[in-house]
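Colleague: Can you look at this prediction? I've put the sequence above it.
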Amino acid sequence: MKLFVMLLLTVSSFFPVSAQQLEGEISYEQVYHWTQVYSRLSFISQEEKDRMKLTWGNDDESKHDMVLYFNEKQSYYTYPKTEDVSGGYSGRNREYKIYRDFENGKRNDVIEMLGKTYIVEDTLQEINWKVMNKIKEVAGHMCMMAIAEDTIKKQKITAWFADDIPVSAGPELYSGLPGVILELDINDGDIVTTAKEIKLKPLTEDINLPKKQKGKKINTAKYEEMMIMHIRDSIKAHRNPFGWGGLPY
């Protein structure tokens, strides 16, 4: 514990905290390594896994961008807007809007999965993070390592958080650390979400919950129940439970 405190103070000394650092937006790149993802599926034989590695080689990656808007009290994580040549916005991603209200301890997630759009409304549950004595630089900020486990999806979660930006926000469904999460690693490299650019500035994006939301409202317990059933049924039917049409990985 003493070593952790010393490391934390050392990291904090690199970047002085100011009021401006508690508001802004972070652009992330999310990289899927599909060979690793599929290699964890129990119904795929070792021969098939070896064939995938030979076929895909180093070209098994798929990438897309995400964005996190945040201030001291709340955050909003989603796909970035993309402009078409006519000046409007084009393209369609699945519905994926993650709202966090840290001040009141609330979650509100709009997630398209299993052919429907769900609104997960509930209290914000604490993640059992374990802070490790490791640091590294991410997007120009010194970050500390924290680990946790997703017991529903059976995934190891590794987060690198910057305590010089003391906001509890993070990408995907993860938050609750004493600094914003700048890198999130699922299952030792299956999917890695890394901050590319950090803009500490007054927000222009509205991160408040919209007054009207389309989707079926459920709570955390129902959401987790649906995940457990879908994963079980998909594995039994030799299908990947994640990806488009399934669960967010």
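Modeller: Received the coordinates, thanks. Numbers count the residues shown, from 1 in each chain.
Colleague: From here on, just use CA atoms for contacts and neighbour counts.
Modeller: Fine.
Colleague: can you give me the helices in this protein?
Modeller: Per DSSP state H, the chain carries helices over the ranges 2-14, 34-39, 46-56, 220-236.
Colleague: So the residue most central in space within the chain versus residue 109, what's the distance?
Modeller: A centroid search over the chain (CA atoms, centre = their mean) returns residue 172, at 2.1 Å, as the residue closest to the centre. As defined by CA to CA, to the nearest Å, residue 172 lies at a distance of 10 Å from residue 109.
Colleague: what residues do these two have in common as contacts?
Modeller: Common contact partners of residue 172 and residue 109 (CA atoms under 8 Å, 6 or more residues apart in numbering): residue 98.
Colleague: Contacts only, for residue 169.
Modeller: By CA under 8 Å, 6+ apart, residue 169 lies in contact with 70, 74-75, 100, 175-177, 179-181.
Colleague: Please apply the same query to residue 64.
Modeller: Applying CA under 8 Å, 6+ apart to residue 64 gives the contacts 29-31.
Colleague: Ok, residue 147 next?
Modeller: Residue 147 neighbours (CA under 8 Å, 6+ apart): 129-132, 156-159.
Colleague: go again using 6 Å as the cut-off
Modeller: With contacts defined as CA atoms under 6 Å, 6 or more residues apart in numbering, the neighbours of residue 147 are 129-130, 157-158.
Colleague: could you flag which of these are buried?
Modeller: Buried members of these, scored by 16 or more other CA atoms under 10 Å, are 129, 157-158.
Colleague: Between the contacts of residue 64, which sits nearest residue 217?
Modeller: residue 30 (27.5 Å; CA to CA).
Colleague: next up, a second structure to put side by side with the first:
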Amino acid sequence: MKSIITFLLICISFTVFSQKEFQGKAVYQSKTSFDMSRFGNREMSEQQKKRIMDRMKNMLEKTYVLNFNKTTSIYKEEEKLEAPGRGGFGFGGFSGGVQYKNTSEKKFLESIEFFGKKFLIQEEESLPEWEMTAETKQIGEYICYKATMLKSTDAFDWRNMRRRGRRDNKSKDSTHVKTVTDEIEMPKQILVTAWYTPQIPVSNGPGMYWGLPGLILEVNSGNTTVLCTEVVLNTKEKLEIEEPTKGEEVTREEYNSIVKKKMEEMREMWRGRRGGGRPFRR
């Protein structure tokens, strides 16, 4: 009986999808877990940890909007005003960007600003190597299917960083000393789990995730979960889905190299003096 209902829902969805001016909007909530007991000073009081976590909330919890049609989409963070006196942590001069996908052309663009300079990152996206399963679950009114893949991590994605203990063997005056220190590491790969619904048959989803026979409504990637909280199909107003064109055109590798160089420059500057800053230069 369940399979018959699923089949009927998919047939109805394809009828809606076949409309000439098909478009839709999906709202996603992104949450990243962060263990303060493993990062930072372990001697901080619980009150200090809570104060830091409150200030970091704008980094750990975000809302995004995906505007999409049959083949193209725009994904960006929802603009919101900070509460008075609720300052947050900036992160290395980054500001929220816009991600554009054209699934028929396998084209992915990201427009981003870094230390006041705009970049347009171009990637020729190959189809993600998803492993689809028969496992299902309900998200809102939609029946979703599970798919997984292993994804290489980005060296600058702090959300997947973790600490691990390392044992050092040191010799001093013929005395063998063993010490345990903490170091930050970035896993080379992480397991990504996606839940997609064939009831909305567009090969799209949040951020860089796509390539499944239905809209992706949930993604679990490392320490981050992205969950769709609202879907509106065939919105009355015309949604803007335009390919970004502003910014210096670079590849992902070139952009990462620019960020790494700037970070090293800032680190050297902080070592030599307190605070301060200087304009972006390449």
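Modeller: Thanks, I have it. This is a predicted model, so every value here is computed, not measured.
Colleague: Quick TM-score on the pair, please.
Modeller: The TM-score (TM-score structural alignment, normalised by the length of the first structure) is 0.67; 208 aligned residues with a CA RMSD of 3.8 Å.
Colleague: ok, of the contacts of residue 147 of the first structure, which one's closest to residue 51 of the first structure?
Modeller: Using CA to CA, these come closest to residue 51 of the first structure at residue 157, 27.5 Å.
Colleague: What sits closest to the aligned partner of the closest one in the second structure if chain neighbours are left out?
Modeller: In the second structure, residue 157 of the first structure lines up with residue 192, judged by TM-score structural alignment. Nearest non-adjacent residue to residue 192 of the second structure, counting by CA to CA, 6 or more residues apart in numbering: residue 221, 4.6 Å away.
Colleague: neighbours around the one you found, how many?
Modeller: Residues near residue 221 of the second structure, counting by other CA atoms under 10 Å, number 20.
Colleague: What's the match for it in the first structure?
Modeller: For residue 221 of the second structure, the residue aligned by TM-score structural alignment is residue 186.
Colleague: Run a quick check on its match versus residue 157, I expect a contact.
Modeller: Yes. Look at residue 186 of the first structure against residue 157 with CA atoms under 6 Å: they come within range, at 4.9 Å.
Colleague: returning to what we had before: can you add neighbour count and distance to residue 62 of the first structure and give the contacts of residue 64 of the first structure back as a markdown table?
Modeller: Listed next are the contacts of residue 64 of the first structure as a markdown table, based on neighbours: other CA atoms under 10 Å; distance: CA to CA, whole Å:
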| residue | neighbour count | distance to residue 62 of the first structure |
| --- | --- | --- |
| 29 | 16 | 10 |
| 30 | 20 | 8 |
| 31 | 19 | 6 |
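Colleague: Which of the residues you listed are conserved in the second structure?
Modeller: Contacts conserved in the second structure for the contacts of residue 64 of the first structure, using both residues aligned by TM-score structural alignment, their matches' CA atoms under 8 Å: 29-31.
Colleague: Next one: residue 108 of the second structure relative to residue 207 of the second structure, how far apart?
Modeller: Using CA to CA, residue 108 of the second structure is found at 10 Å from residue 207 of the second structure.
Colleague: Also residue 33 of the second structure?
Modeller: Residue 33 of the second structure is 19 Å from residue 207 of the second structure, where distance means CA to CA.
Colleague: re the thing from before, let's have the helices of the first structure in JSON lines, adding distance to residue 213 of the first structure and mean neighbour count.
Modeller: Listed next are these as JSON lines, based on distance: least, CA to CA, whole Å; neighbours: other CA atoms under 10 Å:
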{"stretch": "helix 2-14", "distance to residue 213 of the first structure": "39", "mean neighbour count": "13"}
{"stretch": "helix 34-39", "distance to residue 213 of the first structure": "32", "mean neighbour count": "18"}
{"stretch": "helix 46-56", "distance to residue 213 of the first structure": "40", "mean neighbour count": "13"}
{"stretch": "helix 220-236", "distance to residue 213 of the first structure": "17", "mean neighbour count": "14"}
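Colleague: Which of these sits closest to residue 208 of the first structure?
Modeller: Closest to residue 208 of the first structure of the helices of the first structure is helix 220-236 (CA to CA; 20.3 Å).
Colleague: List the residues that contact residue 191 of the second structure.
Modeller: Residues counted as contacts of residue 191 of the second structure (CA under 6 Å, 6+ apart) are 149-150.
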